[in-house]
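A.B. asks: A predicted structure for the sequence below; I have some questions about it.
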Amino acid sequence: MMSAKLWAPALTACALATSIALVGCSKDPKDAQQAAAAQKMPPTEVGVLVAQPQSVEQVVELSGRTAAYQVSEVRPQTSGVVLKRLFNEGSFVRAGQPLYEIDSSINRANLDNARATLTRQQANLNAMRVKANRYSQLVGMNAVSKQEYDDLISQVKLAEADVAASQAVLKNAQIDLGYSTVRAPISGITGISTVTAGALVTANQAEALVKIQQLDPIYVLINQSSAELLRLKKQISQGNLTANLNTKVRLRLEDGSIYPIEGNMQFSDASVNQETGSVTIRALFDNPNQLLLPGMYATAEIVRAVIPNAYLVPQAALTRTPTGQATVMLVNAKGQVEPRPVTTAGSKGTEWIITDGLKTGDKIIVDGIAKVKPEQKVNAKPYQAKPAPQAGKAAGAPPASAAQPAQPAKPVEQKAASQA
């Protein structure tokens, strides 16, 4: 009896140990199966873009304002009372078109006086010439002295000078009479008239009668910082950029729309504004519909240079480290993810411009980059860019699938379930 009582605890302990061992043995195969299943899972599928070098235009965006191609402040060149205004304010006028009519009575009287003076001087000159011809015959016969003849020749020359002076006075009077009609010096759009009929105006007065602006073509004055200009010239001199000789300018208006006509760069100022530290650049745009008006704010997109052997990479493919280093993920020859630091030189549309860190043929991960990590095995597929949404579809419209019956889809789902 005593021996049985002593063996009972030992047997219980052995049974407990055996059950624990059996439980442990039964769990190990399950874990091994799960690990094997994890190893048999297919690699993560990613969309890759094959790097190909190309020449990329470097576009800079600069702010600017529009300015009229020509501006003329019309002032009277003769004095008098304005009789009538001959144009509509805000209308288009052509060069030479009459704008104002000024009272010409005084100018006309001056013209008549100058014409009469010239007639008298010409009559006096003709009499002197007839007398000189007669004296030329008499002096040969010693009927008159040589001194008298010389004095008469001098009087003829003085009369000729008087006629020339009278002709100049007459021409000046004719010009003054022509100034009685104020004409447009250039073609353009008129502003507000500062005078009305009955106003007294004086020649070359300080206040303009009206301002005319030529709006087609039109200038866009752009400001570029001198530091950026120096940096651009340095990159071109080092061979990193190629200067763009045929510089085109695109214009984005205040409402965000793009002006449909490209402009041409005309010149860059040779001096720097000391107050703003910027250089003024002038571009010329055709403005047939007068969409652009002087003083409008606009953003100019200028192709200043071309970057050779650069790579365009979608923005989704590039990430940055906490220190700001730009990095892309590549699929190497082993089919594993490999991070690669790169150097960017701005962006073009929705793509980054990469100038260093890539080589031809590199497979850049674009789609699925958030699901991978370095050294992970992946299955690379060609990247398919998502099509842009069609502008014709109205917001909030039901999708195309909603208009189709959903019944045909059910048998397909059931078939797939039965195959599974």
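C.D. replies: Alright, I've got the coordinates.
A.B. asks: can we go C-alpha only for contacts and neighbour counts from here?
C.D. replies: Noted.
A.B. asks: OK, contacts around Phe285?
C.D. replies: Phe285 is in contact with 216-220, 261-264, counting by C-alpha atoms under 8 Å, 6 or more residues apart in numbering.
A.B. asks: and with 10 Å instead?
C.D. replies: 66, 69, 215-220, 249-251, 259, 261-265, 292 (C-alpha atoms under 10 Å, 6 or more residues apart in numbering).
A.B. asks: Just give the nearest non-adjacent residue to it, would you?
C.D. replies: Gly263 (4.5 Å; C-alpha to C-alpha, 6 or more residues apart in numbering).
A.B. asks: That neighbour reaches Leu284, doesn't it?
C.D. replies: Yes: when contacts are counted by C-alpha atoms under 10 Å, Gly263 is listed as touching Leu284 (5.4 Å).
A.B. asks: Touching both of those two, which residues are there?
C.D. replies: 217-220, 248-249.
A.B. asks: second one coming, line it up with the first:
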Amino acid sequence: MPSRASSGVARTLLGALTLLLVVGGCNDGAGSAPPAERPLPEVTFVEIQPEVITADDILPGRVSALRIAEVRPQVGGIIQKRLFEEGDLVDEGQPLYQIDPAPFRADVASARAVRDRAKANLELAEIRAKRMRSVTGTGAVSELDIESAETGLALAKAELAQAQAALDRAALNLRYATIRAPIAGRISISQITEGALVTMNDPQPLTRIQQIDQVFIDIKQPIARYEELRRAFEDGSILRDDALPVSLFSVSGEPYPEEGRLLFADISVDSSTNELTLRVLADNTEARLLPGMFVRARIAYGEQRNVILIPQQAVRREPSLGDHVMVIEEGDTVGVRAIQYGRVVNRRYVILSGLKPGERVIVEGHDRLTPGVKVSAKPFDLPPQVKE
């Protein structure tokens, strides 16, 4: 009996040892399996396609009045009345100030009397000359008397003309005693009050009038951009819009309902800033644009074709490579392209050189990418405002 019990225990131990060996063999097999592959870097890209855009610039500008007139006296005297309200709209020819007219009325009366006396003298000279002509050749009078009569007639005519001119001048000065608006527009603050003595040589104007139903906007453009546009117009890469419309914005970016049009570019370049002045004319019926205001002007030059655009975040900058982008080449491997870019259009750079249509430019996922690395790529979704 004991031998049978020992035999059963031996069989049990042998079974347990066999199970352990089997389990151990399984564990050894799992530990020797090859490791899983690392996932490919994920990137997003845009495929370059030539686009058509509006060639434009947004530039700072300053508003100035269409017409400005300084109101100055043309005769001297004491101001009796101011005939306008400061800040009002005035019409051309509207009375603004009244200078004491009494001295000028006296001058007119005096000049009229001198004119009347000259007229009477002329009549007398004409009678005498007529009588002299009637007896010419009879020997009743000498040739000297005849010539004297003719000369007296000519002098009388000249004196009358001089007296008439003096009367006209006196009447003109009387009209100048009422100072009138030289142009229509909005009148500024009066610099003098009733009782002030004014003269023609005063250095300060009485007031100013500015016409602002239309305004000029003087815009500064870098000469390099001006030359770039001129070349683009000449080679046809920009189809010029003859109207050259201009949209206006406040310094904070709020649009104005008023629009303008580009009139001309000045021929003189500011040597201190290397900029040209562009002049824009804009309607201003609601007087939102006031002289001296700073605005931003968007000038639409025309349609520009075959333009390459890429998102701004696609551009990389490194001292050794300069401005560059990473592209996806054949086999989904990474390559590098050195580029030159220009202005920004809807958060995208205009590419001047370095890329061609059909290339895939990496936009996101640049971290730890190196040339030749294989990537997992999917298209980049442009923001809605860029798609528009």
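C.D. replies: Right, received. Where do you want to start? None of the values given here were measured: they were computed from a predicted structure.
A.B. asks: before we move on, back to that, shared with the second structure, which of the contacts of Phe285 of the first structure?
C.D. replies: Retained in the second structure by both residues aligned by TM-score structural alignment, their matches' C-alpha atoms under 10 Å are the following of these: 66, 69, 215-220, 249-251, 261-265, 292.
A.B. asks: now those residues: which count as buried?
C.D. replies: 66, 69, 215-220, 249-251, 263-265, 292 (16 or more other C-alpha atoms under 10 Å).
A.B. asks: So which of these belong to strands?
C.D. replies: Here DSSP state E is the test, and these give 66, 69, 215-220, 249-251, 263-265 as lying in strands.
A.B. asks: closest to Ile236 of the first structure among those residues?
C.D. replies: Met265 (18.2 Å; C-alpha to C-alpha).
A.B. asks: The residue nearest to the closest one when sequence neighbours are not counted and Leu230 of the first structure, how far apart?
C.D. replies: Nearest in space to Met265 of the first structure, with sequence neighbours left out and distances taken as C-alpha to C-alpha, 6+ apart, is Ala283 at 4.3 Å. Going from Ala283 of the first structure to Leu230 of the first structure by C-alpha to C-alpha, to the nearest Å gives 20 Å.
A.B. asks: same thing with Leu152 of the first structure?
C.D. replies: 77 Å.
A.B. asks: Of these two, which one has the most company?
C.D. replies: Neighbour count, other C-alpha atoms under 10 Å: between Leu152 of the first structure and Leu230, Leu152 has more, with 17 against 11.
A.B. asks: which residues does Pro374 of the first structure contact?
C.D. replies: Pro374 of the first structure touches 329-331, 336-339, counting by C-alpha under 10 Å, 6+ apart.
A.B. asks: now, which of the ones in strands among the buried ones among the kept ones among the contacts of Phe285 of the first structure sits nearest Arg85 of the first structure?
C.D. replies: Nearest member of those to Arg85 of the first structure, counting by C-alpha to C-alpha, is Leu215, at 22.9 Å.
A.B. asks: Hmm, the closest one is touching Gln70, no?
C.D. replies: Yes: look at Leu215 of the first structure against Gln70 with C-alpha under 10 Å: they come within range, at 7.6 Å.
A.B. asks: Determine the residues that are contacts of both of the two.
C.D. replies: 187-188.
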